[in-house]
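In: Here is a sequence together with a model predicted from it:
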Amino acid sequence: MHMQLLEVSDWLNAHINESIWIDKREQEDLDQVRVQLEEIGFRESTQSLDGYTDGSAILLHGAGHVIKEEQEVPLPQNTFEIQVSGLVQAYVKNDKAYLETERANYSLRAE
């Protein structure tokens, strides 16, 4: 695991059994996700059929929803993946966690 991810991983572990709100910005798209965090995991680099989920990822396990256009769609398999291949930076500031990769930016907060 990348050293910068340890601080974010510690932050996530401190918020187990809490709701985590995630804003994911990818190009012009903003996805908002809410996860009732039960546990976190880490997937080492893999190769998928579609290429979209290739690489390493932080796995947030728990019931959750993707919120789009005021509709909530359940997370597939109760897991949200934060792709961390191409990690530029990851840090915790003002009780929020931030991750920036070559593909997307993530902002996480607990409630």
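Out: That came through, no problem.
In: drop to CA atoms for contacts and neighbour counts, all remaining ones
Out: Noted.
In: What are the boundaries of the helices in the chain?
Out: 3-14 (DSSP state H).
In: and here's the other structure:
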Amino acid sequence: MSQSINELSEWLESHKGETLLIKKGELATGLQQVFDIDEVTLQLEHITVVSNEKSIDDYMPSQELVLHGNGSIQSPEGEKPLPQNAYEIPLYGEVNTTNEKDCLKVETEKAVYDIHLH
């Protein structure tokens, strides 16, 4: 696991039992412009790291973090329950993290995540 993924895992582990607000912005292919922003609230119970060692294309990340807990996602129709009480963060390509006071910013090749204590 890379240093950034370790930092992300450790930060999340240190906030088990707390409520997180996760804002995810998809990155336009080949551009650094954010579109399609999702907002999730999650009571973090635990995390798992899933390795997809047999990933041979860009459709499956080599690793992903799965955040387990009760939560909801904001949609145009209003607030909806989080499917299967889990939120996945696919770790495509190089992963960079920036740790701020009560927030961790995570950047992958395909998305930007701002994870705040709520």
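Out: Received the coordinates, thanks. These numbers come from a predicted model, not from an experiment.
In: Distance-wise, check the residue lying closest to E107 of structure 2 once chain neighbours are set aside relative to E77 of structure 2.
Out: Spatial nearest neighbour of E107 of structure 2, excluding adjacent residues (CA to CA, 6 or more residues apart in numbering): N96 at 5.1 Å. Note on N96 of structure 2: its distance to E77 of structure 2, by CA to CA, to the nearest Å, is 32 Å.
In: still on that earlier bit, now which residue in structure 1 aligns to the residue nearest to E107 of structure 2?
Out: When structure 1 is aligned by TM-score structural alignment, N96 of structure 2 is paired with Q89.
In: Could you tell me how many residues sit around its match?
Out: 15 (other CA atoms under 10 Å).
In: now do R25 of structure 1
Out: 16.
In: cool, the one 10 residues further on as well?
Out: V35 of structure 1 has 24 neighbouring residues, counting by other CA under 10 Å.
In: How about the contacts made by it?
Out: Applying CA atoms under 8 Å, 6 or more residues apart in numbering to V35 of structure 1 gives the contacts 19-21, 60-65, 80.
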